[in-house]
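> Have a look at this prediction, sequence included:
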Amino acid sequence: MKSSWLLSLASSSIVLALKVLAKEPTASSTAHVLDDQGLTYCTPQGIIGDVATCDFKSVENVNRELAPLISRLVSTTYFRYYKVNLERQCPFWDDELKCTQPDCAVEEADEEELPDEWKTSSLSGVDFTIGGAGFSSFSKCTFGEDDFCLVEDELSPDGTYVDLRKNPERFTGYSGDSATRIWRSIYSENCFHTEAHGLDNQCLEKRVFHRLVSGLHASISTHICIEHLDRKTGEWGPNLKCFMYRVGDFPERLKNMYYTYAVVLRAIAKLSPHLGDYNFCAGGDKNSGKLTEGILTDIVKITARDPSTFDETQLFVDSQEYLKLEFKQKFRNITQIMDCVSCQKCRLWGKLQTSGLAAALKILFSVQDISGYTLRRSELVALFNAFHRLSESLEAVESFRKLYHESFPTERVTASASRSVEAVPSETPIHEPVALDRDDNGSAAAESSAPSLFSFESIMDSQSPWGLFIGAVIFIFGLARILLQTLKKEIQTDVSKKSQKKHQAKSKRKIRHA
């Protein structure tokens, strides 16, 4: 009988699906061991690409040397105070909503703790020469020709100084439509639009722009997850599921974060030989100035020793000034979108990091002779603090990598994690917009013992166990439908035959009676 054959086939398919799920990963779906400890999750390998000439491992190695130096540098008086206008109106849409979470607030610096020359009463006497405090005056609310952002004006009565150490960047609870709108506006309106085939057919300059924005986004997401509030215990600490949900399970995001680091590192290396021209004394404290200069000297030694991490000379060649202008205008828009962030602390760090990246782009693409050019103090502060945040992001990746293997010691690294370590083309599209700081714990994977297997990306991968399982389930449902249709037809046939027999028997009885 057909139904018996179909039942047998369906049973065999279920057994096959279970065998697929229980099968050990093949060599193609198991990650290669890429470091000494065998920790493969979030361990990219190979050349970063798109004129970033270094490899991922070299970037991690140089960051291990630079990280403690950069951390000390941003703790000095000169680099820890940043003047910023957090009350500037959003230039793109009306948004009067403000984040009411306590962690959204910014603690302003008391003027008494500032060096004398930075106080409002002393600004008229500030020395703006290259040997002075490192600032220079500019017209209010205008972009300089070389600028990739609206640089914060330390002479303006608008704005206030903030001690960055007292306002660390971390999870604040800022979420909702207002938060999501920020990144959506950045990607949909102020990035170069991708063609139907993604970034493959984009020119180099447009790919660089996409990767810089995506890398900054991934870095900010990493900061949120490494300094995450456990609402049950009230303690701050790393949230692995948050990281996997936002960054870890998306290799292109991780690679772009390394890319952005490499670009900013190149800008600092280009500027480094001329840092001795700046006066880093704050408030006449020569000891503080000597400390800052000493740390910068050590940083210069490392950046001068290592080969260039990015070749900026390959961009905007053959009279592509129109493309540079468009590149610059789009990045300016992104820096202004930070004035639309409702969370004050998120706005502070968004403005600081986009301004720092803008300073790096200015050094690489706008300033022909860096030896005769003076950056404003606010640009230097933004540049090195933005680099510090990228540096801490790379350290956080190493921490999450270890935490992943401690949390799932028996898990085999399957397709989702495998893609995190295999070479991914640099043309991989940037990730979809999410909130600047969203209140989530990676909920899509929260109930899983191995969250990386439950990302949409891994489920839809035909080479992963879950992808094969989903395919088998679909196949079984198809067979079940065929089986039900066949059974229905057979039942209908049986009923028809019984009806015919009953009709024939009735006809025979009528004939006999006749």
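Yep, that arrived. Residues are numbered from 1 along each chain as shown.

> Could you use CA atoms for every contact and neighbour count after this?
Noted.

> what distance separates the longest helix along the chain from the centre of its chain?
When the chain is scanned for its longest helix (criterion: DSSP state H), the result is helix 465-513. Distance, stretch centre to chain centre, for helix 465-513: 56 Å (C-alpha atoms, centre = their mean, to the nearest Å).

> Which elements pack onto it?
helix 2-22, helix 456-459 (3 or more C-alpha pairs under 8 Å, 6 or more residues apart in numbering; DSSP states H and E).

> which of the residues in the last one are buried?
Neighbour-count burial for helix 456-459 flags 458-459 (criterion: 16 or more other C-alpha atoms under 10 Å).

> Check which helices and strands it is in contact with.
Partner elements for helix 456-459 (3+ C-alpha pairs under 8 Å, 6+ apart): helix 415-421, helix 465-513.

> here comes the other one, which I'd like you to weigh against the first:
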Amino acid sequence: MYKFKSMIFLNMSVLLLVFTQCLGYFGVREDSDDCFCQLQGSIDDCTCNVDTVDYFNNVKIYPRLRSLLTKDYFRFYKVNLKKNCPFWIDDSRCAIRYCHVETCDEDLIPPGLKGEAKKEPSEQKEKDKYLQKSCDQDYNEELSYLNTTISAKIQKEFELWRKYDDAQDNFCDINENDNDAEYVDLLLNPERYTGYRGFSAHRIWNSIYMENCFRPKSSLNAYIQSEKLSGMCLEKRVFYRTISGLHSSINIHLSAKYLLSDQSELGLEEKGKWGHNLDEFKRRFSPETTNGEGPNWLRNLYFVYLLELRALEKASHYLEREEFYTGNESEDWDTKLAVTDLLNIVKKFPDHFNENVMFNGGEQSQKLKNEFRQHFRNVSNIMDCVGCDKCKLWGKLQVQGLGTALKILFSGMFDRQTSSNLYIESDYKKDFQLKRTEIVSLLNSIGRLSTSIYELDEFRHILR
């Protein structure tokens, strides 16, 4: 009899635990509908499920990215934070000290990032000089009659051609040679809550959702309700889910790295104390405070993670040939090994996002792709309207990283792979290229998404 009562008590305890996990994360209330209980099963418009991503990311991807992104090649990001907002007068600069971006000491920037060429063995350099000199002597007289000057007008036309070509491929403006661009040490300027909020922050996201996301005619709110997404075509749903997922990721970072105390008030260390703020997380994602949409926004985080992971897998053979040069030979070697290890893990993921089902409708589909690209370029330009420098830094980096992923997936440059695992061209005459800022932003963007999924698990433990 005693054993029988014990078994009943144990079974009741298990049922109670399950019940409280599903209904008690946001307070034990009968009308509470916990978003973590809804955050399960298959991910919308993908063949993967949430549990698979959680395990793969938290156990295999996140630890590798966390280590890799401390390497010099990925920690220094060149960006122009002085560009004016192209859409409205920016009169809402953040005056909070945590909005400030700490400048990078010029001496700390690796020489390879500042343009120093990779040193070649002396013997090879002498051989190259000899060959060049021989060529000059043989052909100088023969070709001396050619007029090698290019007028300023022609040079301007070349620049317009280059910008046109870039616009056909890129989902963001890439200005590595911008005179106002400076290197920022991302480790000195981590993404976290700065206090930037209110009208200015609301205007940024409202402009992104209302003016640049594809929308059903019946949708009047900034956020499209999930049941209305089913009435949109796949390409338009993908655009909205990527933006929503990026927004969710940023909100998770702000909730996980929230300013819990400030030294000016409590006399703590100079830089304050950051940590998990459960109330802020609930405010941003609880069904009760989001009209039931919070769990869907979290699902979109998983969607954009899968999209960027697929882009990384598709570009893996290109990245494996990258040298990741900074001038520090030993660290460059370690970085290359770490990237190769990460890519090998990414290739083993079983359920990658399938971009081949998109934009397959002839001329109308091509028109939609151009709209897709232009809308995202607008989103990237809106990042120059952010009134907090640190928020602008991470906004520009993550949007550029997402834009790089879209470029890899949808530019049309390399839609197939040969049997030797080398990308071949389809419609474009020029070779596929990624600039350093694109590689840095892509890996850091995936790193942010990976961290968000990892932090979700941390919030689960706190809520329990």
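Structure's in. What do you need? The structure presented is a predicted model; accordingly, all values stated were derived computationally and were not measured.

> circling back to that earlier point, for the helices and strands packed on helix 465-513 of the first structure, which one ends up most surrounded?
helix 456-459 (a mean of 18; mean count of other C-alpha atoms under 10 Å).

> for the helices and strands packed on helix 456-459 of the first structure, which one ends up most surrounded?
Sorting those by mean neighbours (by mean count of other C-alpha under 10 Å), the first place falls to helix 415-421, with a mean of 24.

> relative to helix 2-22, how tilted is the longest helix of the first structure?
Here helix 465-513 of the first structure runs at an angle of 170 degrees relative to helix 2-22 (axes from the mean of the first three to the mean of the last three C-alpha atoms, to 10 degrees).

> Show me where the stretch 151-300 of the first structure has its strands.
160-163, 228-230, 235-237 (DSSP state E, counting those that start in this stretch).

> Nearest approach to L69 of the first structure belongs to which of those strands?
When those are compared by C-alpha to C-alpha, strand 160-163 sits nearest L69 of the first structure, at 19.0 Å.

> Just give me the mean distance for the closest one relative to the second structure.
Superposing on the second structure and averaging over aligned pairs (mean C-alpha distance after the TM-score superposition for the first structure), strand 160-163 of the first structure comes out at 0.3 Å.

> Report the contact partners of the residue positioned nearest the centre of the first structure.
By C-alpha atoms, centre = their mean, the mean C-alpha position of the first structure lies nearest to A218, the distance being 0.9 Å. With contact set as C-alpha atoms under 8 Å, 6 or more residues apart in numbering, A218 of the first structure has these partners: 246-247, 253-254, 256-257.

> Contact partners for the aligned residue in the first structure for Y305 of the second structure?
When the first structure is aligned by TM-score structural alignment, the residue opposite Y305 of the second structure is Y261. Neighbouring residues of Y261 of the first structure by C-alpha under 8 Å, 6+ apart: 387, 390-391.

> Looking at those residues, which is nearest Y187 of the first structure?
Nearest to Y187 of the first structure among those is L390, at 20.3 Å by C-alpha to C-alpha.

> just the helices in the first structure please.
Going by DSSP H, the first structure shows helices at 2-22, 56-73, 77-80, 177-189, 204-226, 240-243, 251-271, 286-305, 321-337, 344-365, 377-407, 415-421, 456-459, 465-513.

> so where is the third one in the second structure?
The aligned range for helix 77-80 of the first structure in the second structure is 72-75, by TM-score structural alignment.
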